[in-house]
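> Okay, sequence plus prediction incoming.
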Amino acid sequence: MTETIPRTELRLVRSALSGLRQDLITGAFAFRPLPPLGDAHPLKRWVPRRARPYVGWLPHAAITGFAFFLIALAYSQGSGGNLPLAVFCGVPLMISLFRPVGAWWLSFAAGIAAGSDAAGHNIYDTWPWPWTLIAAHIAVMAVVASQTRPRTAVQMLVLTAGLGVFFDAVSLRSADIFPMVMISCLVVGAVVATRSLRETKQQVAVEKSATVEERSRRTLLEERATIARELHDVVAHHMSVIAIQAEAAPYRVRNPPEELARSFATIRENAVAALTELRRVLGVVRADDPDAYADAGPEAPQPTLATLDTLFAGARAAGLTVEHVTTGAVRPLPPGVELSAYRIVQEALSNALRHAPGSTARVELSYVLGGIGLRIVNGPPTRAVRPSPGMGHGLLGMRERVTMLNGEMTAGTVAEDGGYEVAVYIPVDAGAAEAAV
């Protein structure tokens, strides 16, 4: 059994006819009104605010005015007025504001009627159509091209050129096809190019916005993973203490009851199980970046506010003048609060080094009754600021830590001298503070 395979040319013809039916025939007279100019259009930036709502309808007004202009000129062609030509020129152009593809078919039919009426007669200066009808037909094609895909514009140009070639073939008079087709291609091509450029810019803006959002989301996850890695040591320390105390408690009581011994054994087993699960979760967190803290040493303790002097010394060695002021009664805080406060100060000083080189930074720690307050403020840069690839990730990490501890944070430029200020308040429960002692 032999299967007939269509030739490539036949498939191309079928595809072209299918596209023509989809673009110019199916739903040709569907209601597709020309939308007004958007709020981001450049024309709206150059007019007063009160006039901007009306600027959006400027294309509709221009098309309507051009239609009436062509109607007046077409009517004046011929003795006693040429009403049919005026209708052929104006009606399709007006309808293109609401039903663009249908308006093109009306304009195309008007071209057939005008060309047939003029066949064999010398009644127009241009052939096969008068120049007013040519201008109206090009304007209709431009409106349609601004609302449809570029393929539709190509189809309209091909059919228009084909109609002109047909009249050229059946008439003894030479038709002005080439100038008409060239002007049509230039006008419609400019419309298609402008629309494609605008759509490309919109697509790039959408993709850029999505990229920034995805980068922010990824950074947020990285910051949370960093916090999880750091707090692991704090939680693991407490769970280890619970396990050790539960194991040693029965030996501190002479002849402890069996129920008490079993209870302490259960506490120890649960603490050990919790440590195992904690290490497992930490392994998942570290999976993307197992060497994130390779330089810090796996056995190194997490920093606290007591080690801020070392941090200040490193910042001063890097060229930042640091002033440190502590107010209130210094007391031990929960390990999570100590670690987060230290990291916030560290990140604020890093931002000052990066964005305000040569400036002076002031770090204020305020131990108050209900928690601890931090204020890190730096002056304007005194040296050239190098371009930084940062995207505000440091502030994002600070906010994550403060939010985790139910605190409050503000950050912004200092109006007086152009510096930058970070202010944080972290509440501390009285019971948690006593347990940290």
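Yep, that arrived. Numbering: from 1, shown residues only.

> contacts and neighbour counts: CA atoms only from here.
OK.

> can you map out the strands along the protein?
Listed in chain order, the strands found in the chain under DSSP state E are 321-327, 360-368, 371-378, 408-413, 420-427.

> Check which residues of the third one are buried.
Spelled out, that is strand 371-378. Residues 371-378 are the ones in strand 371-378 that count as buried (16 or more other C-alpha atoms under 10 Å).

> Check this protein for its longest helix and report it.
When the chain is parsed with DSSP state H, its longest helix is helix 177-248.

> Check which helices and strands it is in contact with.
The contact analysis (3 or more C-alpha pairs under 8 Å, 6 or more residues apart in numbering; DSSP states H and E) places helix 177-248 against helix 131-145, helix 150-170, helix 258-285, helix 335-355, helix 393-404.

> Just the buried positions in the shortest one, please.
It stands for helix 393-404. Neighbour count says helix 393-404 has 393-402 buried, by 16+ other C-alpha under 10 Å.

> now swap in stretch 57-73 and tell me
Going by neighbour count (16+ other C-alpha under 10 Å), the buried part of stretch 57-73 is 59-60, 63-64, 66-68, 70-73.

> farthest pair in these?
Maximum pairwise distance in the buried residues of stretch 57-73, criterion C-alpha to C-alpha, is 21.1 Å, between Pro59 and Leu73.

> Disregarding residues adjacent in the polypeptide, which is nearest to Pro59?
Excluding its sequence neighbours, the residue lying closest to Pro59 (C-alpha to C-alpha, 6 or more residues apart in numbering) is Pro36, at 7.5 Å.

> take a look at this one as well, against the first:
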Amino acid sequence: MNETTQTQSTLRSEARIAHGALHTLRQDLFVDAFALRPMPPLEDSRLPRWLPGRVRRWARWLPHSAVGFFSACVFLSTVATGYDPGPIRGVFAVGFALLLAAPPALTLFRPVGAFWLSLSAVVLGMILGRIFSPYGGGFSYGAAFAIHLVVMALVVLRTRPRLAVEMWLVTFGLGAVLSTLAGGSATDNAEVAFFCGVVLVSAAAIRAWREERRQVVETQSVTAEERSRRTLLEERALIARELHDVVAHHMSVIAIQAEAAPYRVADTPPELATSFATIRENAVAALTELRRILGVVRSEDPDAFVESDPEAPQPTLDSLDSLLGSVRSAGLTVEAVTTGAPRPLPQGVELSAYRIVQEALSNTLRHAPGAEARVEISYVLGGLGLRIVNGAPSRLAKPSPGAGHGVLGMRERVQMLGGEITADHTEDGGFEVAAFIPVAHTAGETASGRGTA
């Protein structure tokens, strides 16, 4: 009983496997066999970058043109070898030529249907070859089968690798049946079957490699996009933390001054004292809410040369001397130039300007060892101009552990303040960062500017 049960279980398993294989074969080769599946043109990323724009647009259709040219050659050569002045033979030659030339071109739009049309051309070529063989060549079964092999390879390259096995089985299964009916042996075409199997397996391997490569490229694109988005969020969190420090400082000053104001005036009216108390309470409440919302982003500063004390005041342009001293002690030769009349700027502007200079010099140390740098700060009427430029490195840079998104952080800071920034390589092999941060003018600054002029 045990052996019988095991045998029945094995037969059921084999039946399920055979049923699954037949179902897959039916889905791949019979269901919607002539469904429209147009082949898209080549992607621009797969074309050489040195091609001109107009040539690149035409080069995208190169595979379509090659297949169409092949179909045209098949038609002309078949007509030339099979045509005869006789009306019957001439009609058959033209019709057979169309039947041979259509499947390669059809693979561009209906690949599975092209396989069936090509297989029918092989069968028809065998029949016509036997009919017209007493009158000479022209309907070559070998030529039809060679074109059928090309069609099968194109179908595999266009669809999926498993179709290589399915088309091979259908083609040579039908060939074995026809050979038996014609009085031959089912093993007559063993060498041809082996050769075709090698060709189709090679095409399937190429298709699988292309599909794997496409998936790798998509994965890398998604990974790069996620990394960029994560870096952007980290940079925004850092900016939010710094803004939290700036706003918290001013709110603390408001609260302290509102608390001390009543004691600076003798006989303060009760209404005024109540107003100052209300101002202080609102300032303390706002400060508490600000720390509750933004205080969570306080973490270790990843920037280079940052102060170790997380509670230290945020740096301004007055702190550039210490920054330049730090980078000079690290081996970077840097020159600082200030143009225009220095004036106090909003703390957020000075903080962002300091961080931009800091990040640019850090990148110089990491990516351009031995190069000299120059920092230019321009106080102009409409805002603040920054330019940090370095020369070409004098030695090979060591691999940097950074994520490579420092420029993204600088651009985020400038855009947050409504400014503009450019960062690109220079002609001499160096790198230049140029930014402009607009600053609104107060009436006192405008009057001072007019008086100076």
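Arrived safely, thanks for sending. Keep in mind that this is a model prediction, so the values were computed, not measured.

> care to give me the TM-score?
Overlay of the two chains. TM-score (TM-score structural alignment, normalised by the length of the first structure): 0.82; 424 aligned residues with a C-alpha RMSD of 3.8 Å.

> Any chance of JSON lines for the strands of the first structure, columns distance to Pro303 of the first structure?
Output for these, formatted as JSON lines (distance: least, C-alpha to C-alpha, whole Å):
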{"stretch": "strand 321-327", "distance to Pro303 of the first structure": "17"}
{"stretch": "strand 360-368", "distance to Pro303 of the first structure": "16"}
{"stretch": "strand 371-378", "distance to Pro303 of the first structure": "16"}
{"stretch": "strand 408-413", "distance to Pro303 of the first structure": "21"}
{"stretch": "strand 420-427", "distance to Pro303 of the first structure": "17"}
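
> if we can go back for a sec, so which of the helices and strands packed on helix 177-248 of the first structure comes closest to Ile5 of the first structure?
That would be, of those and by C-alpha to C-alpha, helix 150-170, which comes in at 27.3 Å.

> burial count for Thr268 of the second structure?
Residue crowding around Thr268 of the second structure was assessed by other C-alpha atoms under 10 Å; the count is 13.

> what's the answer for the one 4 residues further on, then?
The local packing count at Leu272 of the second structure equals 12, with neighbours defined by other C-alpha under 10 Å.

> Just give me the match in the first structure for it.
Mapped onto the first structure by TM-score structural alignment, Leu272 of the second structure lines up with Leu260.

> Against Gly431 of the first structure, how distant is the nearest residue to its match once chain neighbours are set aside?
Excluding the flanking residues, the one nearest Leu260 of the first structure by C-alpha to C-alpha, 6+ apart is Pro250, at 7.6 Å. Here Pro250 of the first structure is placed at a distance of 26 Å from Gly431 of the first structure (C-alpha to C-alpha, to the nearest Å).

> higher neighbour count, the two?
Pro250 (19 against 9).

> With respect to burial, which of the helices and strands packed on helix 177-248 of the first structure scores highest?
Burial of these is given as mean neighbour count (mean count of other C-alpha atoms under 10 Å); helix 131-145 ranks first at a mean of 23.

> What is the corresponding segment of the second structure for that helix?
Aligned using TM-score structural alignment, helix 131-145 of the first structure spans residues 142-156 in the second structure.

> What residue in the second structure is the furthest from its centre?
The outermost residue of the second structure relative to its centre, with distances by C-alpha atoms, centre = their mean, is Asp267 at 70.9 Å.

> list the contacts for that residue?
Shown in contact with Asp267 of the second structure (C-alpha atoms under 8 Å, 6 or more residues apart in numbering): no residues.

> separation between Gly390 of the first structure and Arg215 of the first structure?
11 Å.

> Give me the more crowded residue out of the two.
The residue with more neighbours, out of Gly390 of the first structure and Arg215, is Arg215; 14 against 9, by other C-alpha under 10 Å.

> What lines up with that one in the second structure?
With TM-score structural alignment as the criterion, Arg215 of the first structure matches Arg227.

> Quick check: that match vs Leu408 of the second structure, distance?
Distance from Arg227 of the second structure to Leu408 of the second structure, by C-alpha to C-alpha: 12 Å.

> repeat for Val334 of the second structure
23 Å.

> so Pro369 of the second structure makes contact with Ser394?
Yes. Look at Pro369 of the second structure against Ser394 with C-alpha atoms under 8 Å: they come within range, at 6.4 Å.

> quick one: which of those two has more around it?
Using other C-alpha under 10 Å, the more surrounded residue of Pro369 of the second structure and Ser394 is Pro369, with 19 against 11.

> What's the match for the more buried one in the first structure?
Residue correspondence to the first structure (TM-score structural alignment): Pro369 of the second structure is matched to Pro357.

> OK, contacts around that match?
With contact taken as C-alpha under 8 Å, 6+ apart, Pro357 of the first structure is in contact with 319-320, 381-385.

> Quick check: Gly197 of the second structure touching Leu169?
No. Gly197 of the second structure is beyond contact range of Leu169, at 9.7 Å (criterion: C-alpha under 8 Å).

> what's stretch 11-25 of the first structure aligned against in the second structure?
With TM-score structural alignment applied, stretch 11-25 of the first structure matches the range 16-30 in the second structure.

> How about that stretch, which residues are buried there?
Using 16+ other C-alpha under 10 Å as the test for burial, stretch 16-30 of the second structure gives 25, 28-29.

> Likewise for stretch 31-46 of the second structure?
Neighbour count says stretch 31-46 of the second structure has 33-34, 42 buried, by 16+ other C-alpha under 10 Å.

> Show me the contact partners of stretch 57-74 of the second structure.
For stretch 57-74 of the second structure, using C-alpha under 8 Å, 6+ apart, the contacting residues are 41-44, 47, 97, 100-102, 104-105, 108.

> Could you do stretch 432-448 of the second structure as well?
Counting by C-alpha under 8 Å, 6+ apart, 345-346, 349, 360, 381-390, 414, 417-426 sit against stretch 432-448 of the second structure.

> Buried residues, it. List them.
432-439.

> And for stretch 122-135 of the second structure?
Buried positions in stretch 122-135 of the second structure, judged by neighbour count with 16+ other C-alpha under 10 Å: 122-126, 128-129.

> among the residues you listed, which are in helices?
122-126, 128-129.

> between those, which is nearest Leu243 of the second structure?
Using C-alpha to C-alpha, those come closest to Leu243 of the second structure at Val122, 76.6 Å.

> where's that closest one relative to Leu99 of the second structure, distance?
For Val122 of the second structure relative to Leu99 of the second structure (C-alpha to C-alpha), the value is 10 Å.

> Same check on Ser179 of the second structure?
Counting by C-alpha to C-alpha - Ser179 of the second structure and Leu99 of the second structure are separated by 22 Å.

> Now do the same contact list for the aligned residue in the second structure for Ala274 of the first structure.
Using TM-score structural alignment, the partner of Ala274 of the first structure in the second structure is Ala286. Counting by C-alpha under 8 Å, 6+ apart, Ala286 of the second structure touches Met251.

> Sweet, I'm off.
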